[in-house]
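Novice: The following comprises the amino acid sequence and a computationally predicted model.
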Amino acid sequence: MNLSAILVSQFLAGLEMLKQTITLCPEDLWNAPQDKNPFWQVTYHALYFVHEYLAESPETFVPWEKHREVYDFDETQTFEPYDQAALLEYLAFLENHVRERLPQLRLDEVEGHGSRSMLTAELQIYSLRHLMVHTGELMERLGARTGANIDWVGWVHD
């Protein structure tokens, strides 16, 4: 198995775990007013950056068709939340996008410029870490408030 196939497998596994958090999240936790960063927004943030980091560069990135400027955390603004169905739709889009896009990347080349200038392979590992930090955050929030358990997904091989 090559590095590209390994990365695809790990992204799909991470997305599957995030999918579990979305589907198990009750309505009252989805946009709970006591949360500094609502569940839905952390979810969108994680998905958005998986998507953006698969682009050739920030300048060539084309956001999801239902994108709204809610991907970054800003305590001074209130946003209309995405519902679970919309974010599951985005997640399904990204599962396909990861399968198609990742094998096209030249993992041994420097990607981007400025603050995003790094080997493409490193950017993808960075992106996986980002996805899993937020998935873990949501797993903990969900588990602490509802007792829900998320199944570990080690890999996904098509």
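Specialist: Received it, and whenever you're ready, just let me know what you need. What you see is a predicted model, and the numbers here were worked out from it, not measured in a lab. Residues are numbered from 1 along each chain as shown.
Novice: When you work out contacts or count neighbours from here on, use the C-alpha atoms and nothing else.
Specialist: Will do.
Novice: which stretches of this protein form strands?
Specialist: With DSSP state E, the ranges of strands along the chain come out as 110-111, 118-119.
Novice: Give me whichever of the ones you listed is most buried.
Specialist: Comparing the strands of the chain by mean neighbour count (mean count of other CA atoms under 10 Å), strand 110-111 comes out on top with a mean of 18.
Novice: structure B:
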Amino acid sequence: MEYSSVVKILLSQFRAALGMLRDVTEKVPDTEWNSNEYNNPNWQLIYHTIWSAKLYLSASYETFVPFAGAIEGAESLGGDKDWENSEVEVIGLNSKQEVLEFIQEVEQNLESSFQLLPLEANSGFEWYPYSRLELHLNTIRHIQHHTAQVIERLKEKGITGFPWWVDQNEPGEWV
């Protein structure tokens, strides 16, 4: 398979995963946005997901530029006593509109992120000792994991109507 075909496929899958995250974000009712029912409220789980996507689309942690509306520590889900960020206290919250703008920012910069870093290059993150290609696959899985987590939380509350699947390709368009 040609390099450009792999990039097209990855971009398609990133867009689909981000599209599902955006759709779910839009569906979270105001009453559930900052619910303290869970260790991390829905807004923070979504924020963590998009923050991580932006981080791993960067060349490295050192070159990463946070979202303009970032709230210190909101990217951390903590919870595990052994994590260095397990005791992070998040003060404040991002609005749904701010988080949707953050998702849009990542979507708009997706292609340029791919153009800057070759797929066969090192991931750029010492804690992920593999290629940039594998990092992209891992990031897509991460987006899908937390998107499904938010969907399940909302379904428990009787909130339905989520898009079954977001896909960027029409039948027959597969590369």
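Specialist: Thanks, I have it. If you're wondering where the values come from, they're calculated on a predicted model, not measured in any experiment.
Novice: JSON lines please, covering the strands of structure 1 and showing distance to Asp74 of structure 1.
Specialist: JSON lines is the format used below for these (distance: least, CA to CA, whole Å):
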{"stretch": "strand 110-111", "distance to Asp74 of structure 1": "28"}
{"stretch": "strand 118-119", "distance to Asp74 of structure 1": "27"}
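Novice: quick one: the helices in structure 1?
Specialist: 3-24, 27-30, 39-52, 84-101, 120-146 (DSSP state H).
Novice: And those: which comes nearest Asp74 of structure 1?
Specialist: With CA to CA as the measure, helix 39-52 is the member of the helices of structure 1 nearest Asp74 of structure 1 (10.4 Å).
Novice: That closest one relative to helix 120-146, how many degrees between them?
Specialist: Comparing the axes of helix 39-52 of structure 1 and helix 120-146 via axes from the mean of the first three to the mean of the last three CA atoms, to 10 degrees yields an angle of 170 degrees.
Novice: Look up the average distance of helix 39-52 of structure 1 to its aligned counterpart in structure 2.
Specialist: Comparison of helix 39-52 of structure 1 with structure 2 after fitting gives an average deviation of 0.3 Å (mean CA distance after the TM-score superposition for structure 1).
Novice: now for that helix, which elements pack on it?
Specialist: The helices and strands touching helix 39-52 of structure 1, judged by 3 or more CA pairs under 8 Å, 6 or more residues apart in numbering; DSSP states H and E, are helix 27-30, helix 84-101, helix 120-146.
Novice: closest one to Pro63 of structure 1 among the ones you listed?
Specialist: Going by CA to CA, the one of those nearest Pro63 of structure 1 is helix 84-101, 10.7 Å.
Novice: Apart from its neighbours in sequence, what residue is nearest the counterpart of Asn122 of structure 2 in structure 1?
Specialist: Alignment note (TM-score structural alignment): Asn122 of structure 2 maps to Val110 of structure 1. Leaving out its chain neighbours, the residue that sits closest to Val110 of structure 1 by CA to CA, 6 or more residues apart in numbering is Leu119, at 4.2 Å.
Novice: show me the contacts for the corresponding residue of structure 2 for the one you found.
Specialist: Taking TM-score structural alignment, Leu119 of structure 1 has Ser131 as its aligned residue in structure 2. Applying CA atoms under 8 Å, 6 or more residues apart in numbering, we find Ser131 of structure 2 in contact with 119-123.
Novice: on that earlier part again, how much space is there between the match of Asn122 of structure 2 and Pro58 of structure 1?
Specialist: Separation of Val110 of structure 1 from Pro58 of structure 1 (CA to CA, to the nearest Å): 14 Å.
Novice: picking up where we left off before, could I get the contacts of Ser131 of structure 2 in TSV, plus columns for distance to Glu107 of structure 2?
Specialist: Formatted as TSV, those follow (distance: CA to CA, whole Å):
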residue	distance to Glu107 of structure 2
Leu119	19
Glu120	22
Ala121	22
Asn122	23
Ser123	20
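Novice: If we ignore the residues flanking it in sequence, what's nearest the aligned residue in structure 1 for Asn94 of structure 2?
Specialist: Residue pairing (TM-score structural alignment): Asn94 of structure 2 is matched to Tyr82 of structure 1. Leaving aside its sequence neighbours, Tyr82 of structure 1 sits nearest to Trp40 (CA to CA, 6+ apart; 6.4 Å).
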